[in-house]
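S.K.: give me a model of this one.
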Amino acid sequence: MEISIRKVEVSDFNQINALFREFAEFENLSERMTNTVEQMMEEKEHFNCFVAETADGEIAGYVTYFFAYYTWVGKSLYMDDLYVRPDFRGQGIGSLLIHKIIAYAKATGCHRLRWQVSEWNQPAIGFYKKLGANISGVEQNCDLSFSF
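M.R.: Take a look at the predicted model:
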């Protein structure tokens, strides 16, 4: 299967938002997914994403990210989500996406790439360990959500 990795475009927002919902369902956290296409349009200058696209224009997966500054290491890239649709898993698309984000982090002068993985997601943990990732299990999420 021919897959290309490219930056997201505004015309992809409907497909991407549907994949966000799919991912939330996969994580058993559908109730936390509140983002909309309209919100994405309003906040598009903050939205960074690479998509894995098939030859016929279908988005098979995505990786979202943002820049961060960590006091101990400096400029870093935070990978928020890496998701591959179930029908496309096992075909190397996740590898293409993570290698793209690793290369991007290096090309933009980042000292670290950081992300989270759910402790129940053993296939993802194995995948990340094969890359050489250190999965510490020391820190826990702290979220404050705001409604406008």
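S.K.: contacts, neighbours, all on C-alpha from now
M.R.: Will do.
S.K.: what are the boundaries of the helices in the protein?
M.R.: Listed in chain order, the helices of the chain (DSSP state H) span residues 13-26, 37-42, 93-107, 122-131.
S.K.: packing partners for the longest one?
M.R.: Contacts of helix 93-107 with other secondary structure elements, assessed using 3 or more Cα pairs under 8 Å, 6 or more residues apart in numbering; DSSP states H and E, are made with strand 3-7, strand 48-54, strand 59-70, strand 74-84, strand 112-114.
S.K.: could you also give me the structure for this second sequence? I'd like to compare it with the first:
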Amino acid sequence: MIRELAEYTQRTDQVKTTQRDLEQDGFCRNPFFHGIISEVPQEHQSKEGYTIVAYSLYYFSYKAFTGRAVFMNQLYVMPEFRGNGIGKALMTKVAQMGLAAGCKELNFTVLDWNSRLGTFT
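M.R.: Next up, the predicted model:
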């Protein structure tokens, strides 16, 4: 799905991360990032047969003026599953994880041409 997101954002040439990088950096004793996936039941799988249909990557940071923050680095939902609230649910979960860690901010940057994301409240 990382490659799918790169295609969607027209940045395939920028993908340098390997599966090994992800395993080492996200599934170690002190991970550099955290991730959440969204999975659908087998009967609702994607056209290609996948049940994992969305993901979000996030990490914790610290801001000198406001303290603890969570930064949602990526949010991706497979096109055929968009519009069902999956993205909002993932963003909400990242916000909950931030609150549980004492964060006062959730930061997320959207490319200016990606108007489909709308607003989040």
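S.K.: quick TM-score on the pair, please.
M.R.: Superposed pair, TM-score by TM-score structural alignment, normalised by the length of the second structure: 0.85. Supporting alignment: 110 aligned residues with a Cα RMSD of 1.3 Å.
S.K.: out of the helices of the first structure, nearest to residue 77 of the first structure?
M.R.: Across the helices of the first structure, the minimum distance to residue 77 of the first structure, taken as Cα to Cα, is reached by helix 93-107, at 6.0 Å.
S.K.: got the buried residues for that closest one?
M.R.: The neighbour-count criterion (16 or more other Cα atoms under 10 Å) identifies 93, 94, 97, 98, 100, 101, 102, 105 as the buried residues of helix 93-107 of the first structure.
S.K.: hmm, back to that, okay, the helices of the first structure in TSV with distance to residue 54 of the first structure next?
M.R.: Written out in TSV, the entries for these read as follows (distance: least, Cα to Cα, whole Å):
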stretch	distance to residue 54 of the first structure
helix 13-26	13
helix 37-42	22
helix 93-107	10
helix 122-131	22
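S.K.: residue 7 of the first structure: which of the ones you listed is closest?
M.R.: It is, among those and with distance given as Cα to Cα, helix 93-107, at 10.4 Å.
S.K.: find me the equivalent region of the closest one in the second structure.
M.R.: Counting by TM-score structural alignment, helix 93-107 of the first structure pairs with residues 86-100 of the second structure.
S.K.: do stretch 22-41 of the first structure as well
M.R.: Structural correspondence for stretch 22-41 of the first structure: residues 4-23 of the second structure, per TM-score structural alignment.
S.K.: check which residues of that stretch are buried.
M.R.: For stretch 4-23 of the second structure, the buried set under the neighbour-count rule, 16+ other Cα under 10 Å, comprises residue 5.
S.K.: could you do stretch 102-120 of the second structure as well?
M.R.: Those buried within stretch 102-120 of the second structure under the rule 16+ other Cα under 10 Å are 103, 105, 106.
S.K.: do the same with stretch 73-81 of the first structure
M.R.: Within stretch 73-81 of the first structure, the residues scored as buried using 16+ other Cα under 10 Å are 75, 76, 77, 78, 79, 81.
S.K.: contacts for it?
M.R.: Counting contacts by Cα atoms under 8 Å, 6 or more residues apart in numbering, the residues outside stretch 73-81 of the first structure that touch it are 62-70, 101, 105, 109-116.
S.K.: at 6 Å what do you get?
M.R.: Residues outside stretch 73-81 of the first structure that contact it (Cα atoms under 6 Å, 6 or more residues apart in numbering): 63-69, 105, 110-115.
S.K.: ok, back up a step: out of the helices of the first structure, which comes closest to residue 52 of the first structure?
M.R.: helix 93-107 (7.0 Å).
S.K.: the closest one against the second structure, how far on average?
M.R.: Here helix 93-107 of the first structure, set against the second structure after superposition, deviates by a mean of 1.0 Å using mean Cα distance after the TM-score superposition for the first structure.
S.K.: can you state the direction angle for that helix and strand 59-70?
M.R.: Relative orientation of helix 93-107 of the first structure and strand 59-70, computed by axes from the mean of the first three to the mean of the last three Cα atoms, to 10 degrees: 30 degrees.
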